[in-house]
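*Asks:* From the sequence below, what's the structure:
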Amino acid sequence: MGGIKSEICNGISTNIWEWCVEYKSWIICSHIPGKTNFLADSASRRFNDKHEWKLDENIFGVICKIFGLPSIDLFAPRLNKQVKRFCSWKPDPEAEHLDVFSINWAQFELVYIFPPFSLIARCLQKVRAEKAKGWMVVPLWKSQPWMGMLVRMLIREPRLITRKKNILRLPISSEEHPIMKHTKLMACLLSGKECETEEFLKRVQNSSWRPGNQEQESSTDRISKDGHNTPTVEQVIIFLSETFCRGVGYECINTARAALSSLGIVVDGRRAGDHPLVVRLLKGVFNMRPAKPRYIETWDVQPVLEKLRSMCPLHSLFLKDLTLKLVMLLALTQAARVQTLHLLILKDIIIGKDFRCMWLAGNIKQCRPKFNVQFIKLKAYEKDKNLCAFETLKIYIRRTKHIRSNVDDESKLFISFIKPHKSAAKDTISRWIKSVLHMSGVDTKKFTPGSVRSAAASKAKAMTVPVAHIMAKAGWARCAISLPDLYIQA
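*Replies:* From the prediction side, this is the model:
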């Protein structure tokens, strides 16, 4: 006998048991033959043949010309094999081997590996353990844990497979793999032998050398040809001018000037970056290529507010929707950075009748000697409770109370809504904001989560909120020109 932890099923079982007791009835379990139990077994009996995907033969031929023709296809039945010899995961009269992980891959000169995506990491480990050699087709998923291992096992430059129609399809039909609509594939020549991988890495490093050079050039030779640490002002000007001619902006050249000063380079008794000629050059660069804000326009806050207003009532929302709503409301009402949201804690929270104050676990970016933000204050918004951050926060704290005991840092305000629950990282909070923007119709390819700050400031200015109040809330200096010039946008 087994058991489950479902309260719903437990309630149904209790009701059935009480009914049997009341009517003095007995429930007897009896066997139902499989041929008559077709309704319950219908899902397991349904044949699914949509797992034998095949790479386009023309693309396979092109890659073979680059990496070589494989001796055997390790993951293929006879329907989608690419070479004569193949290994099948099910009994096949033409297959040379079954269960590819039970054989030694090093016995083959070159293997072709196109495994199910869930087995990529296991395949890489087997290639390394048995010091085998072959080329593998994998999706270009840069954030996967196995990507680092794959890069360290390369012995040739990987080849990106151009996305086109029917690049990955079923052999018995023209149906294309659904993942190819948003994923690219790449072919990689791999080896489990360290000597071959080290040789490739050394070749990659040497490719940055100029023809005829025997060692890496020093970057300081651009400003000091005679080997001394005291270049002339002419050499500094030439270095900055060459940087300007590469098409970079004022910020990049100013960073280069600051780097020269930080290295302790002194020219004519002055730090290199403070020399009058260098300062004059930077003024000319600014006039020709002035610094520009990241966004020349911003998105409309109204559609986002409408989306947040539609996420109601609060007590019936899923934890995911409640979390997304609270994060976005705090970002908008406080003109807060992701860092600020990440530092919010529940420890020593101050609770009033119509307000709540939450402390920050550290200093935020805009903190300075005369401006040190230690907490944020949320006030109740009686005009529209569906847009009230105060009410949303109360419901969120109540909903997450029972799962905070298992969180690594239960003092943090935001925790992940997916098990196992953990305190939310800055990247996670940033992704939440991006999700809300995307659901509201904002172009997330153009606007990042950081754009919420400027959008909130612009909306507040459009609603005739005093600029001084906006700057105080966002933490900008009163003498700064960044708010009207860089943040208040159309």
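
*Asks:* okay, CA-based contacts and neighbour counts for the rest of this
*Replies:* Noted.

*Asks:* Pull the contacting residues for the nearest residue in space to residue 86 that is not next to it in sequence.
*Replies:* Nearest in space to residue 86, with sequence neighbours left out and distances taken as Cα to Cα, 6 or more residues apart in numbering, is residue 73 at 4.5 Å. If a contact means Cα atoms under 8 Å, 6 or more residues apart in numbering, then residue 73 has 81, 82, 83, 85, 86, 87, 111, 112, 113 as its contacts.

*Asks:* Now show me the structure for the sequence below, then we'll compare the two:
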Amino acid sequence: MQDNRLEAEAAGAGPQEGEVCEENELHLGRFFQAGPCGFQDCFYGIISCGGVLAFAESHLKTISAVHIKGDLNIRADFLSRQSEWQLNPKIFFKITALWGTLQVDLFATRHNRQVKDFLSLNPADRPLAVDALSQTSKWDLAYAFPPLALIPSVIRKIKEDRATVILIAPFWPRRARFSCLRTMSLTDPWVLPEIQDLLSQGLVLHPDVRNLYLTAWLLKG
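*Replies:* All right, here's what the predicted structure looks like:
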């Protein structure tokens, strides 16, 4: 779960001014001390230093940092939590009806878990265990909807543990991992319907579901 809450926007008093809005005062201080490159360390690469500078150079005359109180940063807070997108429960139910009852949700929080037992990166969520990638699979059938960047690591983990997992991942044939998904699949994958509320974080809906081509894969390591 990503707790850093960042909203970067090209806005402000005029068309040539930009603001980087940040909820965390420590990170904001690092911005003033280290400049925009400070973001690369503070936010674990989520914001590309080169991308920020390139955009600023071509579009902005000045760039500044502004603190936003947490209770005013609701939408940005939701969108920054990349591991907290929840699959529509009705779609999840169809998956379980198709392939069986799931015993554990491997990448979840207490807010978006799909089954009673879940694993999380945050011990405060009181999960069954912390960090799915550091655990040895002991479940007959597990559910995994990880952040996109973790999908290759999840595939390797499924292989290592010889686990059986329903993985939610994009149907992107040109990616290197696609051949592994095909090889490990026990049956044909199910391309999820492109409904507006397929993914949500509380009241916030994912803005670009159609380009994800999310698919349910029944995998065996």
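
*Asks:* Counting neighbours, what do you get for residue 271 of structure 1?
*Replies:* The tally of other residues near residue 271 of structure 1 (other Cα atoms under 10 Å) stands at 17.

*Asks:* what's the spacing between it and residue 256 of structure 1?
*Replies:* Residue 271 of structure 1 sits 13 Å away from residue 256 of structure 1 when distances are taken as Cα to Cα, to the nearest Å.

*Asks:* could you flag which of the contacts of residue 73 of structure 1 are buried?
*Replies:* 81, 82, 85, 86, 87, 111, 112, 113 (16 or more other Cα atoms under 10 Å).

*Asks:* residue ranges of the helices in the stretch 201-350 of structure 1, please?
*Replies:* Assigned by DSSP state H, counting those that start in this stretch, the helices in the stretch 201-350 of structure 1 fall at 233-245, 250-262, 276-288, 301-310, 319-334, 338-343.

*Asks:* so which of those comes closest to residue 470 of structure 1?
*Replies:* Nearest to residue 470 of structure 1 among these is helix 319-334 (9.4 Å), distances taken as Cα to Cα.

*Asks:* Which residue ranges of structure 2 form strands?
*Replies:* Assigned by DSSP state E, structure 2 shows strands spanning 6-9, 17-22, 62-67, 86-87, 104-105, 119-120, 129-130, 142-144, 164-170, 190-191, 199-201, 204-205, 214-220.

*Asks:* Which residue range of structure 1 does the fifth one align onto?
*Replies:* When you say that, I think you mean strand 104-105 of structure 2. Using TM-score structural alignment, strand 104-105 of structure 2 corresponds to residues 72-73 of structure 1.

*Asks:* What's the match for residue 161 of structure 2 in structure 1?
*Replies:* Checking TM-score structural alignment: residue 161 of structure 2 goes with residue 130.

*Asks:* hang on, I meant residue 189 of structure 2
*Replies:* Aligned counterpart of residue 189 of structure 2 in structure 1: residue 158 (TM-score structural alignment).

*Asks:* quick one, what contacts the residue nearest to that match when sequence neighbours are not counted?
*Replies:* Leaving out its chain neighbours, the residue that sits closest to residue 158 of structure 1 by Cα to Cα, 6+ apart is residue 188, at 4.6 Å. Residue 188 of structure 1 is in contact with 135, 136, 137, 138, 154, 156, 157, 158, 159, counting by Cα under 8 Å, 6+ apart.

*Asks:* Which among those count as buried?
*Replies:* Among the contacts of residue 188 of structure 1, the ones that count as buried by 16+ other Cα under 10 Å are 135, 136, 137, 138, 154, 156, 158.

*Asks:* hmm, which two among the residues you listed are most spread apart?
*Replies:* The distance between the two most remote of those (Cα to Cα) is 15.0 Å, for 138 and 156.

*Asks:* which one in structure 1 is aligned with residue 64 of structure 2?
*Replies:* So, by TM-score structural alignment, residue 64 of structure 2 is left unmatched.

*Asks:* thought residue 64 of structure 2 was touching residue 19?
*Replies:* Yes - the pair residue 64 of structure 2 and residue 19 passes the contact test of Cα atoms under 8 Å, sitting 4.9 Å apart.

*Asks:* ok, back up a step: would JSON lines of the strands of structure 2 with distance to residue 29 of structure 2 be doable?
*Replies:* Below are those laid out as JSON lines (distance: least, Cα to Cα, whole Å):
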{"stretch": "strand 6-9", "distance to residue 29 of structure 2": "14"}
{"stretch": "strand 17-22", "distance to residue 29 of structure 2": "10"}
{"stretch": "strand 62-67", "distance to residue 29 of structure 2": "9"}
{"stretch": "strand 86-87", "distance to residue 29 of structure 2": "33"}
{"stretch": "strand 104-105", "distance to residue 29 of structure 2": "37"}
{"stretch": "strand 119-120", "distance to residue 29 of structure 2": "30"}
{"stretch": "strand 129-130", "distance to residue 29 of structure 2": "31"}
{"stretch": "strand 142-144", "distance to residue 29 of structure 2": "37"}
{"stretch": "strand 164-170", "distance to residue 29 of structure 2": "37"}
{"stretch": "strand 190-191", "distance to residue 29 of structure 2": "45"}
{"stretch": "strand 199-201", "distance to residue 29 of structure 2": "29"}
{"stretch": "strand 204-205", "distance to residue 29 of structure 2": "29"}
{"stretch": "strand 214-220", "distance to residue 29 of structure 2": "38"}
